[in-house]
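J.: the sequence and its predicted three-dimensional model are supplied below.
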Amino acid sequence: MRYSTKLIGTTRLAGAALVLTMAAACGSPTSMANAPASGTETAPPSGSAGTSTSVPPPGKPQFDPPQGAQRVPDNRVDGAALPKTFPKEVYSDNGGTVLVVRAEEGGCGHALGEAVEQSAQKVVVDLSETKAQTGQMCTMDLRHPVISVALGAPLGERTVVLKQSAPR
């Protein structure tokens, strides 16, 4: 009886050591140092060195407004068409030719924004989200990234009207 208990304990210890060794080898900094990049890192666009703009690249939502972006005063942002809980935060950047808008996305969707109307009095920004692929499992989280929207002319004193359309 004593022998079998020692044998079982030794087997468990050896198995645990094997599992720990494999786990350490898979996640060790040494094994990761030479691993190929995951593809999520992006290099700055060529020719961007020395430019003064801090606009987030299109299609790459961030969670903080770009450094140097100016908040558009709340009295010049009309978010009445958005759901009550939707953020109504807008910044101008790049001399007012780019709006940086706080959007909403969740699960597998990604926020989209487009200036659908630009007049002397207002700029209408349509906010939507990409549709999740059918059959794809998605988390139920809610995110509020900032996205950039190009304008044809600087914002100036125009009002920004935010609206939301169905997922695309």
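T.: Okay, I see it.
J.: CA atoms for contacts and neighbours, from now on please.
T.: Noted.
J.: so how far is the helix or strand containing A16 off the chain centroid?
T.: Assigned by DSSP states H and E, A16 falls within helix 2-27. Centre-to-centre, helix 2-27 and its host chain are 43 Å apart (CA atoms, centre = their mean, to the nearest Å).
J.: here comes the other one, which I'd like you to weigh against the first:
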Amino acid sequence: MKLLGAGLLLLTATACAANSGAGAPAGSGPESVSSTMSVTSATAVPGTPTPGPPPSQTVGRPTQGIAPGDDVIAETQVDARALPEGYPRSLTRSLDGKTLILQAEEGGCRRVSARVGEQTAQHVVVLVAVASAPKGQMCPDYLKEITVPLALAEPLGSRTVVLRQG
């Protein structure tokens, strides 16, 4: 009877592995995780804890928003009053403070660029340009998030970032 049970268990594990693509390299997809889990739980000794799935490589890493290693700049430290409506205003900085990162959306015929202007002990000027297609030109319909790194001569510290059209 035990031999028949072991044979059924082996047949079930083999069928699960065959259906889930276990012949593929380890970690090649979610199928390998589920086949590993079903084999592990089927062969576990009663009363002993079964290990969970392996840790995800993306845990703690955002797919949108602020990238790891970047820091938000307080709204009180950004002066965007001179920018026209529709221009990007979202800024972060590297942890060492020597790089500002402008976050913007581009798409179709709209292109965003920026460069560092004047840098003083009180403020840093960032000149932002938004180019779009001439009136009547057809443009593809898509949007993508971009980041524009802006190197500073010295760390930002408590200086104000002044955003201007340019």
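T.: Yes, it's here. Since this is a predicted model, take the numbers as computed values, not measurements.
J.: TM between them?
T.: Superposed pair, TM-score by TM-score structural alignment, normalised by the length of the second structure: 0.52. Supporting alignment: 104 aligned residues with a CA RMSD of 3.0 Å.
J.: ok, back up a step: and the next element down the chain from the helix holding A16 of the first structure?
T.: Counting by DSSP H and E, what follows helix 2-27 of the first structure is helix 29-33.
J.: what's that following helix aligned against in the second structure?
T.: Using TM-score structural alignment, helix 29-33 of the first structure corresponds to no residues of the second structure.
J.: by contact count, what packs against the following helix or strand past that helix?
T.: On the C-terminal side of helix 29-33 of the first structure, the closest following helix or strand by DSSP H and E is strand 70-71. Packed against strand 70-71 of the first structure by the contact rule (3 or more CA pairs under 8 Å, 6 or more residues apart in numbering; DSSP states H and E) you find strand 90-93.
J.: how about the strands of the second structure, start to end?
T.: In the second structure, the strands defined using DSSP state E lie at 70-72, 78-79, 90-94, 99-106, 111-119, 123-131, 144-151, 160-165.
J.: columns mean neighbour count and distance to L4 of the second structure on top of these, output as JSON lines?
T.: Shown next, in JSON lines, are those (neighbours: other CA atoms under 10 Å; distance: least, CA to CA, whole Å):
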{"stretch": "strand 70-72", "mean neighbour count": "16", "distance to L4 of the second structure": "59"}
{"stretch": "strand 78-79", "mean neighbour count": "17", "distance to L4 of the second structure": "73"}
{"stretch": "strand 90-94", "mean neighbour count": "20", "distance to L4 of the second structure": "62"}
{"stretch": "strand 99-106", "mean neighbour count": "20", "distance to L4 of the second structure": "62"}
{"stretch": "strand 111-119", "mean neighbour count": "16", "distance to L4 of the second structure": "68"}
{"stretch": "strand 123-131", "mean neighbour count": "17", "distance to L4 of the second structure": "72"}
{"stretch": "strand 144-151", "mean neighbour count": "15", "distance to L4 of the second structure": "58"}
{"stretch": "strand 160-165", "mean neighbour count": "20", "distance to L4 of the second structure": "74"}
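J.: so which of those comes closest to S35 of the second structure?
T.: Closest approach to S35 of the second structure among the strands of the second structure (CA to CA): strand 144-151, 36.1 Å.
J.: can I get the strands of the second structure in JSON lines with distance to L11 of the second structure?
T.: Formatted as JSON lines, the strands of the second structure follow (distance: least, CA to CA, whole Å):
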{"stretch": "strand 70-72", "distance to L11 of the second structure": "51"}
{"stretch": "strand 78-79", "distance to L11 of the second structure": "65"}
{"stretch": "strand 90-94", "distance to L11 of the second structure": "54"}
{"stretch": "strand 99-106", "distance to L11 of the second structure": "53"}
{"stretch": "strand 111-119", "distance to L11 of the second structure": "58"}
{"stretch": "strand 123-131", "distance to L11 of the second structure": "63"}
{"stretch": "strand 144-151", "distance to L11 of the second structure": "48"}
{"stretch": "strand 160-165", "distance to L11 of the second structure": "66"}
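J.: aligned to G7 of the second structure, what sits in the first structure?
T.: Matched to the first structure by TM-score structural alignment, G7 of the second structure sits unpaired.
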